[in-house]
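**Student:** could you look at this predicted model? Sequence included:
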Amino acid sequence: MAYKVVIPQDITGAGKDYLREKGYEVVVGSGKTDLGTLKAEVADADALLVRTAPYPAEVIDAAPRLKAIGRHGVGVDNIDVAHCTKKGIWVTFAPESNANSVAEHAMGLIFALAHNIVYMDGQTRAGNWEIRNKVKGSDLAGKVLGIVGVGRIGSLLGEKAAFGVKMKVIGYDPFIPPDKYPEYVAPVDSIEEVFKTSDYISLHLPSNEQTKGLVNLSLLSLMKRSACLVNCARGEVLAEEDLYKVLAEGAIKGAALDVFCQEPCPYDNPLFTLKNIIVSPHNAALTQESMNRMGLHAAMGIHSALSGEKPQWAVNMVE
């Protein structure tokens, strides 16, 4: 009998086609993310291909045949990985699937902040042609981009900024030795130096106990009044109330967020009342090409696990 792979939240065709070609039974769920629905839908799954819904121990325990979870994307903070490891369940992710897409989105937000693109769009539609003589943008060439987290996405952003726009790129990452940084990213000694020095700061950190609320008023207060902050990482790493304070007071020029502390983000988030912030609905990674890669790479991880092999992109180690 074929293994059953359940996909609670639907994905593009690439991953589903791969699994079916390998002989698996593929079942797509309702897309609902409440725990009761998830427990019912995963009950007879041999593997799960998951997106953003929560997978705590009680959902994992509701699937007694479960052998593997393939994460559609990079972050696994929605999965109880420790519980999976204890139960001998592989968890895989797709680290090479969306890095360029997120880096492009971050670069686009930096362009939009520098050239006031969103603000000018609104003013032009309102008939304010004279705004062109009152509000000026800023060139990016020669400006300093500070990257916090010089992993796959941070490195790709640095490459685009350094070679495509001629920005000076500095970076801080406590987990990467300075001699391992890309040649186009100059390492600095502290996160404080990034915030003091940079004209644009882009966050590329995972969400964990060490990073939650890391970027707070103490760091934001170090920024130049002309500087801007971009977050395409995880909402939890940034204290939104502190960001609101510095934006509302004009202590920094602007910000752009693709991620929020609460998602979906409530429509009455105070940040939405400000004109010096650009927002997007955590869609940096959701290009068509990236969605195809995320589904395919998650499916490949599941196939390796169910075939008795160690997955290429394993998050945990199963005996």
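**Tutor:** Yep, that arrived.
**Student:** all contacts plus neighbour counts: C-alpha atoms, from now on.
**Tutor:** Noted.
**Student:** could you identify the longest helix within this protein?
**Tutor:** helix 288-306 (DSSP state H).
**Student:** and that one, which residues are buried?
**Tutor:** When neighbours are counted by 16 or more other CA atoms under 10 Å, the buried residues of helix 288-306 are found to be 290-306.
**Student:** elements contacting it?
**Tutor:** helix 13-21, strand 47-50, strand 68-71, strand 90-92 (3 or more CA pairs under 8 Å, 6 or more residues apart in numbering; DSSP states H and E).
**Student:** these: which one's closest to residue 203?
**Tutor:** Across these, the minimum distance to residue 203, taken as CA to CA, is reached by strand 68-71, at 22.1 Å.
**Student:** helices and strands around the closest one, which ones?
**Tutor:** strand 47-50, strand 90-92, helix 288-306.
**Student:** and here is the other one:
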Amino acid sequence: MTTNVARISFFERWLDPIAEQMLGDQPSIELTRLSYADPEPDNWDNLKRAHGYQASTRGDMHAPWFADADLIGRCTNLLAIFSSGAGFDVIDVPACTKAGIAVCNQAGSNFEAVAEHTLGFVLALSKRIAVTDKGLRRSAPVDRYGHIGRDIQGKTIGLIGLGFVGTRVAELSRGLFGMTVLAYDPYLDATEVTRRGAQKVTFQELLDRSDFVSVHCPRNDETFGMIDATVLGAMKRSAYLISTARGGIVREDDLEAALARDLIAGAALDVFLKEPPPSDHPLLAFDNFIATPHIAGMTDEALREMAASAARQWIALFDGRVPKHLVNPEVWPRFSERFAKEFGMLPAALQTR
């Protein structure tokens, strides 16, 4: 028996009301808002009937509603799970693929916001804005000559990952400050790295040459914990570390040790393994460390575009089209069979290069 209505469930709210407006205009889509405060059996009953699940961001998500293997095993009608932003670490992608569930993220929807935040960190660190602001708020006078900053013009920035955000950081760094831009991205060849505005280098060369090391890669098995004591020890003592990527890529205990030993000049993190970080987090004790609570991608414009991106992809998916940011394209044959069984039509074929 087929159905004509696609049921999408989400918790609490979208990042911007535009998504509910867009999806509410679709007569073939039924949108259901759930609440973390509601009884679990009620939420499970709803999710078990749903065809789509819009996952919250990690900071907003409550257990047991992470899109993990348990949820996937219990909600056998699910055809797709979407993340709210570019990251999709709240979704067990292999489990989804095995179950025939399409996973989509909102890649590129907030790259401008994150890139600008990264440049904000570059400015704040090099001009010693954060440390002198902290000093002025204390009773002791600030020694201007003890806080002399550095110009950014002509310095070298090394980007770990050259996707949407990294490419925009490269463009801004070159255009605004005439910086040399290095990039380490093992998934791009030298021609593509050049096209995106950087010089392809080895990881070691990036660490050797960079005045700023900025992390823009996804968190996965390859990158989890990659910025460790060895990496920090290989950076120039005058260099700064920045991450607006995902918590866990930087080993926070190793960064603490590096700052304590003055192995690097300072650091700035928008992301932590535990979010938000506790007020007594050891890194927060360092004046040459800047922290923001995973807000790099959270501007009015970015939140609206992330919500609109998700809505456009949900509409495309249930219209039988391939969504723009399909994370697991290998699922498409199995997904198509399940979709056809539920809605009585085969979705479009996946185009391969």
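**Tutor:** Nice, thanks for sending it over. All values derive from a computational prediction rather than experimental measurement.
**Student:** dump the helices and strands packed on helix 288-306 of the first structure into TSV; add mean neighbour count and distance to residue 1 of the first structure as well.
**Tutor:** Below are these laid out as TSV (neighbours: other CA atoms under 10 Å; distance: least, CA to CA, whole Å):
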stretch	mean neighbour count	distance to residue 1 of the first structure
helix 13-21	16	14
strand 47-50	27	14
strand 68-71	29	17
strand 90-92	30	21
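**Student:** about what we covered before: what's the matching range in the second structure for the longest helix of the first structure?
**Tutor:** Aligned using TM-score structural alignment, helix 288-306 of the first structure spans residues 300-318 in the second structure.
**Student:** find out how far the matching stretch is from the centre of the chain, if you would.
**Tutor:** Chain-centre distance of stretch 300-318 of the second structure: 16 Å, with CA atoms, centre = their mean, to the nearest Å.
**Student:** how close does it sit to the first structure?
**Tutor:** Averaged over the aligned pairs, stretch 300-318 of the second structure sits 1.3 Å from the first structure after superposition, using mean CA distance after the TM-score superposition for the first structure.
**Student:** doesn't residue 249 make contact with residue 223 of the second structure?
**Tutor:** Yes: Residue 223 of the second structure is within contact range of residue 249, at 5.8 Å (criterion: CA atoms under 8 Å).
**Student:** among those two, which residue is more densely surrounded?
**Tutor:** residue 249 (25 against 14; other CA atoms under 10 Å).
**Student:** next one: the alignment partner in the first structure of that one from residue 216 of the first structure, what distance?
**Tutor:** Taking TM-score structural alignment, residue 249 of the second structure has residue 237 as its aligned residue in the first structure. From residue 237 of the first structure across to residue 216 of the first structure, the span is 9 Å (CA to CA, to the nearest Å).
**Student:** all strands of the first structure, in order?
**Tutor:** For the first structure, strands defined by DSSP state E occupy the ranges 4-7, 25-28, 47-50, 68-71, 90-92, 144-148, 168-172, 186-187, 200-203, 228-231, 254-257, 277-279.
**Student:** tell me, what residue is most central in the first structure?
**Tutor:** residue 233 (4.1 Å; CA atoms, centre = their mean).
**Student:** ok so, going back, among the strands of the first structure, which comes closest to residue 121 of the first structure?
**Tutor:** strand 277-279 (12.4 Å).
**Student:** average distance between that closest one and the second structure?
**Tutor:** If you overlay the two and look at strand 277-279 of the first structure, the average distance to its match in the second structure is 0.4 Å (mean CA distance after the TM-score superposition for the first structure).
**Student:** so which bit of the second structure is that strand matched to?
**Tutor:** Here strand 277-279 of the first structure aligns to the second structure at residues 289-291, judged by TM-score structural alignment.
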